[in-house]
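**Q** Sequence unavailable; structure follows:
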């Protein structure tokens, strides 16, 4: 081993920020691990102890505390050498033993499948993080060194570890704000899974960087000149684009390699917060800022403590992305939550406002763990805390779905698959039936119940938040409306033709074509669709078909009345489940068994009213346009009816009413109690029934309650 890979090399590095007694404790942990792992080799043939030493070195780069470094040295001792936790506790203290035990437990988690890994094991990891966040920091460093040394492993094992890294460990590093570790894990995982793609992108980046060197140098030079001119301190760094990030943008955002690489990225690191804003003013005076692309994460830091100013400028015929931050913000941005331990031994004892923010965040994690009844509740809190603009919910198989805040089960269903969204009829949230419009919360498990033949409801457009759900629903509804308007139009036209003693099959093609031309539509289907939508009268089209196109130019009220009479002899049969274009009026709430008529609603199909509804037109001409309907015999669907119940007020009477409805197989949709006086009350309730007979049964049950004095059906 070279001097840099020895414990003494590490000790020299540690002495830059740890006192000698703590450095000695880390050294002692190394010698203990060396003895425990004696005789064990890595796949590469090196002594096993080189691995824990390398893990400790990664954490030393993060300037982590001595206990984390000791745990790094000892992290495989419990699992690989049979030494119990108690022995470590005696030797190194309880905190270090707990850390080692936590890391061992995480290592024992078997990610059998991606779905299982994402749900159950993410919970375990989050819980370990909540008890002591350093457990996950040691585990991430362990995984990073394993990824750096994957080479000697068999192909299948390399693939499994790389997949697990991209699915589990890189996202956790990202959530903790540890940008440096996250990007290295992603790039190592990507090059292991896709070596050819990785090499290709890597070569393309190197080639492009060479050809763009002049532009990069010129932009950097101008930025440096501007800072010097204004007397502002700042070092300017070029920002590298990472291979995995380039690949994902090409794959998921459908961007070309050159589109991604045509953005020039720089980071300016300065001394104080005040300097950040001064530098922002300076760069905006040099190049034009792009509107809507400025973000102030200094005034409003991200939940994990990240702070920086982001702006995008347009200059030199290219876009220039610039991040401006202080040295301390740079530490936080690269090392995230690990920065919590960075300055603990700094003699100046300066802990910035941002440092306190990270302290509070970690403390908040601990408190949430104590308050949460179970891991799911805890995850919900952590996720909301980390990502206020996103929610994370689980599928029943444990896959994590990321959705925007305010998303509903319908958004979730479409996120899984368009067909599942289209066929959704109900959902379970954490195994309990719930409304499809209910906004989801992070940590919930959502199950969508589908039914063959089910179709999207237009009301869904009122609450979905994702673009995918909205466009899918609109697409299906458009198609559905067309299909239904065709069917309804054909039914209404056939009934009107019956009134003239004709059948649609008897009408000659030439006559149909003439009527289509006369009505100035593209096809006969379009004409049928117009009838179904209520834009044309079936009776008039029927008369044109029977007597020849154009003969209806001098229509009179008498003609309409006569046509109407013919039409009344053949009422249209309805089932009540026709879909978008046959709807029930809310004013009279008709149910199967009620005499009903249809009113064609311009552009929206047919609205069904009870034939005694006060809102029906009174003139003879308008009445002649009503479509007389009859109910199909075997209707099983539920319809809502409003009832008014007058009763004497006494304890438990509302429960009696609800029980009576249930005994008659009715469902209460809504119940409202109005106080008339101290002795009497009025209850209005909306009940679901499947027809007049069922309604009579429900009303009889309610009437039999002793306290009920009167019951009636409300028709507004």
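**A** The structure has been received and is ready for your questions. All of these numbers come straight from a predicted model, not from anything done at the bench. Numbers count the residues shown, from 1 in each chain.

**Q** When you work out contacts or count neighbours from here on, use the C-alpha atoms and nothing else.
**A** Fine.

**Q** Is the most centrally placed residue in the chain in a helix, a strand, or coil?
**A** Nearest to the mean C-alpha position of the chain, counting by CA atoms, centre = their mean, stands residue 403 at 1.1 Å. Following DSSP: H, G, I helix; E, B strand; the rest coil, we place residue 403 in the strand state.

**Q** The one 3 residues further on now?
**A** Secondary structure of residue 406, reduced to three states by three-state DSSP: coil.

**Q** separation between it and residue 96?
**A** Residue 406 sits 42 Å away from residue 96, going by CA to CA, to the nearest Å.

**Q** which of those two has more neighbours?
**A** residue 96 (23 against 18; other CA atoms under 10 Å).

**Q** Can you tell me whether I have it right that the more buried one is in a helix?
**A** Yes. Assigned with three-state DSSP, residue 96 falls within a helix.

**Q** Could you report the distance from it to residue 672?
**A** 62 Å.

**Q** and what of residue 304?
**A** Counting by CA to CA, the gap from residue 304 to residue 672 is 47 Å.

**Q** Who has more neighbours out of those two?
**A** residue 304 (22 against 11).

**Q** got a list of what the more buried one touches?
**A** Contacts of residue 304 were listed using CA atoms under 8 Å, 6 or more residues apart in numbering, and they are 175, 176, 177, 336, 337, 358, 361, 386.

**Q** adding another structure so you can compare the two:
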């Protein structure tokens, strides 16, 4: 176990003013609290907090962060309490330890809704004190370094969580070294064969070409000495996962991948950065489109550097990063540079970003999100983004993720401008809205009064902020449409009983169903979340028709043994009145197909699985869904009339999906719940008779035959 004195010396090396006694006390307290606890590897548990504190000490962080690392599992896993930690080590440390404890309890890889909510909590914790996430990242790094002691299934969960959440978060915070290591450790678990393959190819390449890194490093040093520039040159091969990702993105094999080496040049001052760039470009040919100047346009996390890619020795592409020592310190520690010490003095690095401003800019756009999935998508989009810098016509700089479009630019300026966008000019030339913006371009947004976001914009926008704003606007438009459609459905439903769907009746139904108001009720009816029958029954429970009348679903099919269950095949959706065949599944019952279903050809060589079935004679319930594909005119009120017509034919709409929207027509899929084949025939005849319906067909999808679904009782 790493002794307390060694940890103290490691910290005092960069911070002689460190409170060594307090650190020793924290060490002793943590060791005593974890006494008798062991890790999966069999080591004493306290070796883990020590290793986490070492990782943070190597980043030259302050005493409070180091002490938090030593104590970060005490409140959760031992008898220690918040008040005890606060009494011994102060309020600042107690709050940090409590924050790390709460983060540990977040299951970030759980279901989408819960994951989104936990992401919110993660960002809230970060906004209070960013050091909480620094400790958590170091905690995850050590756990990944020792992950082999865990069960294989647990390794997979942790590695995926690391790849999806913690590695991008480290990169977003500017801690690129940590992101690289986290990704590589997760890659080793998730795809050990892929990583081993790249490592083998690296070894083979080194045997064939020798020390390429050493030769290129010497060449660069020679050019810099010739230009009388004092700078340090460091070369490295890129991490296996970084190479794997490039292979996937470019769809190239290892042998065709050229830029697998990276070089870093550290200069004495900013002017020398540009002198180095000139010397490198004079000696080697620059690769077009691979130059980025993050010194004049720094990233939001404070990162500054010049990036260029050149064709080096033997035509091999190499990436070169040029920066000063201060810029390098921020590049290594990112936002954490705000708390770092050097020679006993809190870092006064002019390039270190204010963590409060940084986290505010990161979380601001997520606060308005009500929808869990949208929040999660926005977070992940922003976490994985790289940046481009473009300009407004007035010369103001706008930072956007790589691949951003003029729509993203418009929403970055203001939601109102984004919603009213009708076109864009890039470098004074009119361009389509799906154009990808490049570094340094000037973008002008053309707006028009009355313009509203289009559904197709969701495919054009790339930023979380733009997508969220578009969805909000579309929801408002859809809400009005759903309310109008719901009113038509309610009118038809109540008229079937000889009643009227007055505002008073709808208000009463909303109250009975515990909804906010009648508009909420109508919107839910229009979006098929509520059926007209449910609304009618809420107001007139004695008058509403009993939908349970008719043959019960469990008695609908004849030919099954008593213990067998059945389910209608989703590929052909057979209805009572149609000839049917059953296909048996071991332990899952029987799937019922229409006799003419194309999917039955898959079972021709398995006759023992076929069962001759037929529907029970008599009146069936209207519970059998059939998908209809309709092409209807794009005119006001058409959809409402279609839905009313379906309701009048005693069919319930269980789902409605637009599959194509054109200026003059809509194509949509409607899933209607019907009694039998005769019911379907009469409904399709009625729809075909409508002048606004250009085409109506029963939709059958053979591909759904491959979907695994357990039969219902």
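**A** Yep, that arrived. Please read these numbers as outputs of a predicted model, since none were measured by experiment.

**Q** now what about the TM-score between them?
**A** Comparison of the two superposed chains (TM-score structural alignment, normalised by the length of structure 2) gives a TM-score of 0.54, and 428 aligned residues with a CA RMSD of 3.9 Å.

**Q** My guess is residue 447 of structure 2 contacts residue 422. True?
**A** Yes. Counting by CA atoms under 8 Å, residue 447 of structure 2 touches residue 422, with 5.3 Å between them.

**Q** Just the endpoints, please. Distance across stretch 681-701 of structure 1?
**A** One end of stretch 681-701 of structure 1 sits 18 Å from the other (CA to CA).

**Q** go on, stretch 8-21 of structure 2?
**A** End residues of stretch 8-21 of structure 2 are separated by 9 Å (CA to CA).

**Q** can you list the residues that contact it?
**A** Taking CA under 8 Å, 6+ apart as the rule, stretch 8-21 of structure 2 contacts 23, 24, 57, 58, 60, 63, 341, 342, 343, 344, 345.

**Q** Now the last one: closest residue in space, sequence neighbours ignored.
**A** Meaning residue 345 of structure 2. residue 15 (6.9 Å; CA to CA, 6 or more residues apart in numbering).

**Q** quick one: secondary structure of the counterpart of that neighbour in structure 1?
**A** Under the alignment (TM-score structural alignment), residue 15 of structure 2 pairs with residue 18 of structure 1. Secondary structure, three-state DSSP: residue 18 of structure 1 is coil.

**Q** can you check residue 307 of structure 2 too?
**A** strand.

**Q** what do we get in structure 1 for it?
**A** Using TM-score structural alignment, residue 307 of structure 2 lines up with residue 310 in structure 1.

**Q** which of the contacts of residue 304 of structure 1 tops the neighbour count?
**A** residue 337 (27 neighbours).

**Q** Kindly provide the distance from the counterpart of it in structure 2 to residue 166 of structure 2.
**A** By TM-score structural alignment, residue 337 of structure 1 lines up with residue 335 in structure 2. Distance of residue 335 of structure 2 to residue 166 of structure 2, computed by CA to CA: 15 Å.

**Q** Distance check, the most far-flung residue of structure 1 relative to its centre against residue 410 of structure 1.
**A** Going by CA atoms, centre = their mean, the residue of structure 1 most distant from its centre is residue 558, 59.7 Å out. According to CA to CA, residue 558 of structure 1 and residue 410 of structure 1 sit 51 Å apart.

**Q** Now, of the contacts of stretch 8-21 of structure 2, which are buried?
**A** Neighbour counting with 16 or more other CA atoms under 10 Å marks 23, 24, 57, 60, 63, 341, 344 as buried within those.
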